[in-house]
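In: heads up, no residue letters with this:
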């Protein structure tokens, strides 16, 4: 009897037993990057699948059994768009032969206790733990349970840059757009757990038998001692999708900087309107966290077609069709899209966030961090500010 998808076949005589790997993801991009990591480390155990009409290529059915056992645990959020993308990504993970475990981790007051209790046994048996968001309280709590020798952090967007920098400086793990604010009651209550998780990922964690890896497409300058960095080149994405059909127009990529309280909503819409007019953009790919109210107003005021992608933008762009120019504000995609679209004629262009667009409550770190995201991006073009809103206006109140 052949092994079911998600399990490895019997090991060859004399070969080492497979490593048990447990991966925790809370967003579609995290799941995509776990698949890229698994592909780069040879963890896929492909099952035979028919070809589809959208460019989705079937796995190589001739490949041998997986060396390692990878179980993907989805700590499901409540946002409907994120859940939809995660379900589609889970299908792709199963196509790759990985086991997927869906946890309603936020389905009521008792859900966290049930989720953690149900995963405790798996965590203690796991020899490797992969996580998409080391800032997540859920993940930090799970890290206090596991005894895994190998810990892996895959990209959760540009936050990975801040994570490695904070780790190098020995700081507490705080998301960049919250840094500078006073810890709230929940932060103080959770502080011992967060500190314990940070110690497990701290510089020197590689000593004493534990190894820590960061798998990233982001530029990482500060690498803590005992932490190895592996480059994510989106090899799996390019092998499984595309090449895309490239259209003559331009597409614009949305951001959730308004929703996170970093950028003023009116300034953001004015910038989108100016960019679309200057470059002839017709479509706006919404970020999964953008509010319905903002997107409705944007469609009415700019005339752009708002598209809510069913997969991460790297896969949507690779599958196509995609505009010859892709416009973006500082975000993860200015780093990932050039890699996913390598070998095509698509040009990725980025527009800086002007300081006058920031809200009065934006973190003091916001301006420098966003500038760094743009300045470190490779193979992207910079958009001039000539056609954008007045940059001399005072900062939004």
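Out: Good, I have the coordinates. Please read these numbers as outputs of a predicted model, since none were measured by experiment. Numbering: from 1, shown residues only.

In: can we go C-alpha only for contacts and neighbour counts from here?
Out: Will do.

In: What segments of the stretch 51-200 of the chain are helices?
Out: Ranges of helices in the stretch 51-200 of the chain, per DSSP state H, counting those that start in this stretch, are 80-95, 111-125, 137-143, 159-169, 185-201.

In: Residue 298 is nearest to which of these?
Out: Closest approach to residue 298 among those (CA to CA): helix 80-95, 18.2 Å.

In: Return the set of buried residues in that closest one.
Out: Residues of helix 80-95 classed as buried by neighbour count (16 or more other CA atoms under 10 Å): 81-87, 89-90, 92-95.

In: Put this next to the previous one:
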């Protein structure tokens, strides 16, 4: 699958949008790529504008869309394969090929589910799906497994997929392609001057998702010392951000664009701290040659709430704490 046909991408997060651009640059999609960014998400608008300013790959356009209506027999690019909207669309209009790009650690869960027993439904890790939703997820899983057997499924990821899981994915017939953001690395970083602070902290969605205690997280953050540059997660609670913004010595920066774009210009003498996050892996890749350490902070046991079972805790931490494979 190299430079043939046309493609339609449906993206619902800044990282998905960036990875769709990288997939076009890598030659995994056809010469004409329409990227449909889900309407009503300001962070997607910001990211799309910044990507366009960098000079998009030839043949790729970004537009806002309220619904997913891809043509039949096109190549589909998906970031969130757990989306009910995407799963239903795939059943109605079967794609010629499917390319799945990164959607955070959910990508790894998708790989695990697809390589588990046949019939396992594609549902999110924390979801308690209704019977119809489980049936839709099961049908979507059957479609993707069939596409893999036919050689029509590709996973395009920057995540450090463990060797046994990668082998299991390829055994299904799917293609697994690793990347290190070559398109983005080749673009100038002038649009985002690096922050003056030596310590950069990435915000987290774990508090708003009810997985860790707010007071534990904020106490840790404020005990790091100042000055700090804080790049909030796009889903952080605005009330929490007000507390962070009011703390002396902490500067809160615009967090609407992916940190892969805003922080790729960091240099020696600076460091990045983060709770478990996909951004840890991608920033390590992007900053490896610039002498900037990117440290994932393991979440202490007493931070977790009752809403975070042990399996979810392990899933969130194991990949974020790993170093990318060579």
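Out: Arrived safely. Bear in mind the structure is a predicted one, so any value in this text is a computation, not a measurement.

In: Once they're superposed, tell me the TM-score.
Out: Scored against TM-score structural alignment, normalised by the length of structure 2, the superposed chains reach a TM-score of 0.86; 313 aligned residues with a CA RMSD of 2.7 Å.

In: quick one: which of the helices of the stretch 51-200 of structure 1 is nearest residue 26 of structure 1?
Out: Of all the helices of the stretch 51-200 of structure 1, it is helix 80-95 that lies closest to residue 26 of structure 1, at 8.3 Å by CA to CA.

In: ok, back up a step: just put the helices of the stretch 51-200 of structure 1 in TSV and tack on distance to residue 343 of structure 1.
Out: Converted to TSV, the helices of the stretch 51-200 of structure 1 look like this (distance: least, CA to CA, whole Å):
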stretch	distance to residue 343 of structure 1
helix 80-95	23
helix 111-125	40
helix 137-143	36
helix 159-169	26
helix 185-201	36
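
In: Tell me which of these sits nearest to residue 220 of structure 1.
Out: When these are compared by CA to CA, helix 159-169 sits nearest residue 220 of structure 1, at 5.9 Å.

In: what comes up buried for that closest one?
Out: 159-168.

In: nearest residue to the counterpart of residue 314 of structure 1 in structure 2 other than its sequence neighbours?
Out: Superposed on structure 2 with TM-score structural alignment, residue 314 of structure 1 falls opposite residue 260. With sequence-adjacent residues excluded and distances taken as CA to CA, 6 or more residues apart in numbering, residue 260 of structure 2 is closest to residue 283, at 6.1 Å.

In: That neighbour -> structure 1?
Out: Taking TM-score structural alignment, the alignment pairs residue 283 of structure 2 with residue 337 from structure 1.

In: Wasn't that match part of a helix?
Out: Yes - applying DSSP: H, G, I helix; E, B strand; the rest coil, one finds residue 337 of structure 1 inside a helix.

In: For it, give me its contacts.
Out: Contacts for residue 337 of structure 1 (CA atoms under 8 Å, 6 or more residues apart in numbering) come out as 314, 317, 348.

In: The first one is in contact with residue 340, isn't it?
Out: Yes - using CA atoms under 8 Å, residue 314 of structure 1 is in contact with residue 340, at 6.0 Å.

In: intersection of neighbour lists for the two?
Out: Common contacts of residue 314 of structure 1 and residue 340 (CA under 8 Å, 6+ apart): residue 237.

In: Which helix or strand contains the match of residue 314 of structure 1?
Out: helix 259-262 (DSSP states H and E).

In: which helices and strands does that helix pack with?
Out: helix 278-287 (3 or more CA pairs under 8 Å, 6 or more residues apart in numbering; DSSP states H and E).

In: Relative to structure 1, which residues correspond to the next helix or strand after the helix it packs on?
Out: Using DSSP H and E, the helix or strand that follows helix 278-287 of structure 2 towards the C-terminus is strand 294-296. Following TM-score structural alignment, the partner segment of strand 294-296 of structure 2 in structure 1 covers residues 348-350.
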